[in-house]
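Asks: okay, sequence plus prediction incoming.
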Amino acid sequence: MKILKTFTAFAVAGLLFASCEETKKSTPETTVDTEVTETSNEIAMTEKEETPTIVGVAASNDNFTTLVAAVKAADLVDALNGKGPFTVFAPTNDAFAKLPEGTIDNLLKPENKSTLAGILTYHVVSGKFEASAVIDAIKNNDGKFTVDTLNGDAITLSLKDGNVILTDANGGTSTVIMADVAASNGVIHAIDSVVMPK
């Protein structure tokens, strides 16, 4: 009788142990799968958050809503989402507001698409030029450095009171008010006035 009780106790213990082992085996695998999925999602989200394109950066910043609307109207989204790299001198909403009344509304009309595209591409330079590189180029060229824009016309860069100044083809000027806004396909420098091609 004692032997039977002992055997039964071992059998019950064995079943319990096996049951626990199965639970242990299945639970970690499920947990690991869940953790891997969650981690992958986090990495994907982080990568998207850390490396938006120039258009993505502008679209996520309330200071560039007019610029984003203009880029869409000029059908330049795909171009500025391209590989690049690009350096964009991006006018803020306040910069666009300095233009004569009605200018923006007029430029956003479909019939003025090519004119708008010409103005916007005048703010874009091929290559990635962070503020330090721009300042070095200005200093190494007797205080003025001329760059060709995607529009085809040139902009002259200079320094005044430590700030980078853009002088357009018509003699108009604009100041860089925020530099080195990183994007996955280049860099943005915010400017306080819209510069105009010829």
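Replies: It's in. Residues are numbered from 1 along each chain as shown.
Asks: going by C-alpha atoms from here, please, whenever you check contacts or count neighbours.
Replies: OK.
Asks: can you point me to the longest strand in this structure?
Replies: Longest strand of the chain, by residue count under DSSP state E: strand 173-183.
Asks: pull out the buried positions in that strand.
Replies: Taking 16 or more other CA atoms under 10 Å as the neighbour-count basis, strand 173-183 is seen to contain the buried residues 173, 174, 175, 176, 179, 180, 181, 182, 183.
Asks: give me the helices and strands touching it, please.
Replies: Contacts defined by 3 or more CA pairs under 8 Å, 6 or more residues apart in numbering; DSSP states H and E place strand 173-183 against strand 163-167, strand 186-191.
Asks: starting at the chain centroid, how far to that strand?
Replies: Taking CA atoms, centre = their mean, to the nearest Å, the mean C-alpha location of strand 173-183 is offset from the chain mean by 14 Å.
Asks: same question, stretch 172-190
Replies: 12 Å.
Asks: over to stretch 158-173?
Replies: Using CA atoms, centre = their mean, we find the averaged C-alpha position of stretch 158-173 to lie 25 Å away from the chain's own average C-alpha position.
Asks: how about that stretch: buried residues?
Replies: 158, 159, 164, 165, 166, 167, 168, 169, 173.
Asks: in three-state terms, label residue 90 for me.
Replies: The three-state label for residue 90, taken from DSSP: H, G, I helix; E, B strand; the rest coil, comes out as strand.
Asks: nearest residue to it in space, please, no chain neighbours.
Replies: Spatial nearest neighbour of residue 90, chain neighbours left out: residue 190 (4.7 Å); criterion: CA to CA, 6 or more residues apart in numbering.
Asks: please compare the first structure with the one that follows:
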Amino acid sequence: MRNLVLWTCSLLLVTGLSAPFSTAIAQSKDTTSNAKPTLGTIFKEDRMFTNKAFSASIRFAGLVDTLESEGPFTVFVFTNEAAGSLEEEFSNPQSNPKFHSLIEYHVVPGRKVMASDFLEIEKLSPLEGPPISVETKGGPTVVAEGGEGGQRVSKQPETIVLKGKNTVTIGPDPTQRNITTASNGVIHILGSVLRPPAQ
């Protein structure tokens, strides 16, 4: 974990985006517009305070401009704790192809996949790497999704499973899934890293 903290801090300094935490909070609470930010803005301004390692990775991989575009995109974000298992990928990330492949494997272009949509999906095609296999188990369970201003009642599977080299579960409790919607896509929080088959 200490290595992760040092890596994240150095990454913020390299990219020139080490704004004070108070400034980031002020930006996240900007009420001048009710419009949702883009995914690029969320990661550029580091609004995901519990997922700073992934936000820094998006910036370092040069994906902010991509995620500022119209999209839509679905982004699978791993937690800071999960990032602690990535010492090899985070070693010299600027020249490490595994780093870029890993981060791009967590971004799916062309689709805004809400939790209920997984019921009808078997595969997702990421920016980099082979398709991600999708399986659902149990349910459907009726829950509210969509976040502020756009909440709707939908039917969701009890368990959503993503398969790359390893298997990662979204959930598992449908009522506790951490989903963030943006103007051009959606973010799902993963408890562990989804690895491309080649890694």
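Replies: Nice, thanks for sending it over. These numbers come from a predicted model, not from an experiment.
Asks: distance to residue 114 of the first structure added to the helices and strands packed on strand 173-183 of the first structure, as a markdown table?
Replies: Output for those, formatted as a markdown table (distance: least, CA to CA, whole Å):
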| stretch | distance to residue 114 of the first structure |
| --- | --- |
| strand 163-167 | 22 |
| strand 186-191 | 22 |
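Asks: chain center to the helix or strand residue 29 of the first structure falls within: distance?
Replies: Under the criterion of DSSP states H and E, residue 29 of the first structure resides in helix 2-50. Relative to the chain's own centre, helix 2-50 of the first structure is displaced by 42 Å; criterion: CA atoms, centre = their mean.
Asks: repeat that for stretch 191-199 of the second structure.
Replies: Its chain's average C-alpha position is 13 Å from that of stretch 191-199 of the second structure, according to CA atoms, centre = their mean.
Asks: buried residues of that stretch, list them for me.
Replies: Residues of stretch 191-199 of the second structure classed as buried under the neighbour-count rule (16+ other CA under 10 Å) are 191, 192, 193, 194, 195, 196.
Asks: returning to that earlier point: from the buried residues of stretch 158-173 of the first structure, pick the one nearest residue 55 of the first structure.
Replies: Nearest to residue 55 of the first structure among those is residue 166, at 21.7 Å by CA to CA.
Asks: center of the second structure - which residue?
Replies: Relative to the mean C-alpha position of the second structure, the nearest C-alpha, by CA atoms, centre = their mean, is the one of residue 77, at 2.5 Å.
Asks: give me every residue that touches the equivalent of that one over in the first structure.
Replies: Alignment of residue 77 of the second structure against the first structure is given by TM-score structural alignment, with residue 90 as its counterpart. Applying CA atoms under 8 Å, 6 or more residues apart in numbering, one finds that residue 90 of the first structure lies in contact with 64, 67, 123, 188, 189, 190, 191.
Asks: quick one: the first one from residue 136 of the first structure, how far?
Replies: For residue 64 of the first structure, the distance to residue 136 of the first structure under the criterion CA to CA, to the nearest Å works out to 27 Å.
Asks: the helix holding residue 29 of the first structure: what's the following helix or strand?
Replies: Reading on from helix 2-50 of the first structure to the C-terminus, the next helix or strand found by DSSP H and E is helix 54-59.
Asks: what's the following helix or strand after that following helix?
Replies: Taking DSSP H and E as the definition, the helix or strand that follows helix 54-59 of the first structure towards the C-terminus is helix 65-73.
Asks: quick one: the next helix or strand after that following helix to the second structure mean distance?
Replies: Along the chain past helix 65-73 of the first structure, the next helix or strand (assigned with DSSP H and E) turns out to be helix 77-80. Once the two are superposed, helix 77-80 of the first structure sits an average of 1.2 Å from its aligned residues in the second structure (mean CA distance after the TM-score superposition for the first structure).
Asks: so what does helix 77-80 of the first structure touch, helix or strand wise?
Replies: helix 54-59.
Asks: which residues are contacting the helix it packs on?
Replies: Under CA under 8 Å, 6+ apart, the answer for helix 54-59 of the first structure is 64-65, 67-68, 77, 80-81, 183-188.
Asks: show me how far it is from its chain's centre.
Replies: So, by CA atoms, centre = their mean, the centroid of helix 54-59 of the first structure is 5 Å from its chain's centroid.
Asks: what of stretch 114-124 of the first structure?
Replies: The gap between the average C-alpha position of stretch 114-124 of the first structure and the chain average comes to 20 Å, counting by CA atoms, centre = their mean.
Asks: got the buried residues for it?
Replies: Of the residues in stretch 114-124 of the first structure, those buried under the neighbour-count criterion (16+ other CA under 10 Å) are 116, 117, 118, 119, 120, 121, 122, 123, 124.
Asks: in helices only, show me those residues.
Replies: Those of those mapping onto helices are 116, 117, 118, 119, 120, 121, per DSSP state H.
Asks: could you dump those into JSON lines with distance to residue 110 of the first structure added?
Replies: Formatted as JSON lines, the entries for these read as follows, by distance: CA to CA, whole Å:
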{"residue": "116", "distance to residue 110 of the first structure": "10"}
{"residue": "117", "distance to residue 110 of the first structure": "11"}
{"residue": "118", "distance to residue 110 of the first structure": "14"}
{"residue": "119", "distance to residue 110 of the first structure": "15"}
{"residue": "120", "distance to residue 110 of the first structure": "15"}
{"residue": "121", "distance to residue 110 of the first structure": "17"}
